[in-house]
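Colleague: Structure for this input, please:
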Amino acid sequence: MNRTTGDHEGHGGAGGRDRDEAGRARSARPRDGLGRPLPYGAEGVPRQPEGVVRGPDETLREAQRLFDAGMPFHAHEVFEDAWKSGPQAERDLWQGLAQLAVGLTHAARGNTAGGARLLRRGAGRLTGAGPALAGAYGIDAAGLVAWARELAARAEGGGRAVDAAAEAPRLRP
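Modeller: Sure, this is the predicted structure:
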């Protein structure tokens, strides 16, 4: 219970938004495998903890595990931690991978136009990040770019949600 507002923690607080101790917005609502909020009290999937510093290998392993489980939204959160905690020179690489994950998330949620846009944006960012940087971590950048562009075209053309697990990319060959 929040002593200031009288609200139960995780159920809105001041202004109807969840806040952490520093006043930053957060969402305590449970989420499904695609990151969609569920009603309070519903059974959701475990959220990825924020601010976890992982090395590149651990980041890629965890993200691949989440992709394979049909949870690209959660893979995005792993990549977000990598771009926030990693060297500036690697930012485009991790942001590009995060955009691929969010693109797949949107396409799986049925937002095929938005998903296609993000998949193409992520492919462009990966291309700009340079194959040498991606290759240093064993990332199949060329394969991911091809996957993203092909899925973007298919998602837009079909106009129907895609299966996130069936469409999961392979980060490494």
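Colleague: Please make it C-alpha for all contacts and neighbour counts, starting now.
Modeller: Fine.
Colleague: Give the helix, strand or coil label for the residue nearest the centre of the chain.
Modeller: Geometric centre of the chain, nearest residue: His76, 1.8 Å, by CA atoms, centre = their mean. Applying DSSP: H, G, I helix; E, B strand; the rest coil to His76 yields a three-state assignment of helix.
Colleague: Could you check how far it is from Tyr40?
Modeller: Between His76 and Tyr40 the distance, using CA to CA, to the nearest Å, works out to 23 Å.
Colleague: wait, what's in contact with Leu104?
Modeller: Leu104 makes contact with Pro72, Gly115, Leu119, Ala164, Glu167, according to CA atoms under 8 Å, 6 or more residues apart in numbering.
Colleague: so which helix or strand takes in it?
Modeller: Taking DSSP states H and E as the definition, Leu104 sits inside helix 91-109.
Colleague: Glu21 now?
Modeller: Using DSSP H and E, Glu21 is not contained in any helix or strand.
Colleague: How many neighbouring residues does it have?
Modeller: Residues contacting Glu21 under the criterion other CA atoms under 10 Å number 6.
Colleague: And for Asp163?
Modeller: By the measure other CA under 10 Å, the count of residues near Asp163 is 15.
Colleague: Would you check how far apart the residue nearest to the centre of the chain and Phe67 are?
Modeller: Taking CA to CA, one finds His76 at 9 Å from Phe67.
Colleague: any common contacting residues for the two?
Modeller: Shared contacts of His76 and Phe67 (CA under 8 Å, 6+ apart): Ala101.
Colleague: Leaving out the residues flanking it, which one is nearest to Arg120?
Modeller: The spatial neighbour of Arg120 that comes closest, neighbours along the chain excluded (CA to CA, 6 or more residues apart in numbering), is Arg149 at 6.0 Å.
Colleague: compare with the first, here's sequence two:
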Amino acid sequence: MQRGSEEDPETQLTGMDEARDRDESGRARNARPRDALGRPLPYGSPGVPRLEEGRVRTPEETLAEAAALLDQRLPFHAHEVFEDAWKSAPEQWRGLWKGLAQLAVGVTHAARGNLSGASRLLTRAAEHLEPFEATKPFTIDVDGLRTWSERQSAELEAHSEASPVWLTVPPLTGR
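Modeller: The predicted structure follows:
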């Protein structure tokens, strides 16, 4: 009997699968390599380097790193940077970072060919960004990004075939 298998009595009692990839603290983490859009590849395949999860950055560092990743056509990685900001931000800014994370993962889904999922995520991104339009926090072009997200969502919804679409995100800051 293999440890971590369904037949293993310890696995049945604890519900833990010992064969799963885990980090140093014992939390389940998939260590498989990933492609540029975050999809898992077979073990041993060359993949795109992954970012350190849970890294706390300043808003300016977050925006600069995410913008660079979007420019490099790594929207999944940009999403992870925004997600780190969302999880570590003060409550008042979480909706902003969540909206930006959803924008980046919407771009990821479009590039993977999941156009309906991309459309839904971009709509949610616009909804989360809207409350921040008046304040333009951290010089983010909230109005421009919200408008872009809504327009892209509508265009993706109108696509009749599910083929990959590359969306170029406008600058995150400025105007």
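Colleague: what's the TM between chain one and chain two?
Modeller: Here the TM-score of the superposed chains, computed with TM-score structural alignment, normalised by the length of the first structure as the reference length, equals 0.85; 159 aligned residues with a CA RMSD of 1.8 Å.
Colleague: related to what we said a few turns ago, top of the contacts of Leu104 of the first structure by number of neighbours, please.
Modeller: Top of the contacts of Leu104 of the first structure by neighbour count (other CA under 10 Å): Leu119, with 33 neighbours.
Colleague: And for Ser45 of the second structure, nearest residue in space, chain neighbours not counted?
Modeller: With CA to CA, 6+ apart, the residue lying closest to Ser45 of the second structure is Pro33, at 6.6 Å.
Colleague: which residues sit in contact with that neighbour?
Modeller: Remark: with contacts taken as CA under 8 Å, 6+ apart, Pro33 of the second structure is in contact with Pro40, Leu41, Pro42, Tyr43, Gly44, Ser45, Pro46, Gly47, Val48, Pro49.
Colleague: what residue of the first structure matches up with it?
Modeller: Taking TM-score structural alignment as the alignment basis, one finds that Pro33 of the second structure is matched in the first structure by Pro30.
Colleague: cool, Ala126 of the second structure as well?
Modeller: Structural alignment (TM-score structural alignment) places Ala126 of the second structure against Ala123 in the first structure.
Colleague: give me every residue that touches its match.
Modeller: Counting by CA under 8 Å, 6+ apart, Ala123 of the first structure touches Gly96, Leu100, Leu144, Val145, Ala146, Ala148, Arg149.
Colleague: quick one: it and Ala89 of the first structure, what's the gap?
Modeller: Taking CA to CA as the measure, Ala123 of the first structure falls 17 Å from Ala89 of the first structure.
Colleague: Asp68 of the first structure too?
Modeller: Counting by CA to CA, the gap between Asp68 of the first structure and Ala89 of the first structure amounts to 28 Å.
Colleague: Look at those two and report which has more neighbours.
Modeller: Comparing Asp68 of the first structure with Ala89 by neighbour count (other CA under 10 Å), the higher total belongs to Asp68, at 18 against 10.
Colleague: aligned partner of that one in the second structure?
Modeller: Counting by TM-score structural alignment, the partner of Asp68 of the first structure is Asp71.
Colleague: Helices along the first structure, start to end?
Modeller: 56-68, 72-85, 91-109, 112-129, 131-136, 141-158 (DSSP state H).
Colleague: Redo these as TSV? Include distance to Ala14 of the first structure.
Modeller: Putting these into TSV (distance: least, CA to CA, whole Å) gives the following:
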stretch	distance to Ala14 of the first structure
helix 56-68	33
helix 72-85	26
helix 91-109	29
helix 112-129	32
helix 131-136	43
helix 141-158	39
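Colleague: Give me whichever of these is most buried.
Modeller: Neighbour counts (mean count of other CA atoms under 10 Å) averaged over each of the helices of the first structure peak at helix 91-109, with a mean of 27.
Colleague: quick one: Asn121 of the second structure and Leu103 touch, right?
Modeller: For the record, residue 121 of the second structure is Leu, not Asn. Yes - Leu121 of the second structure sits in contact with Leu103 when judged by CA atoms under 8 Å, with a separation of 6.6 Å.
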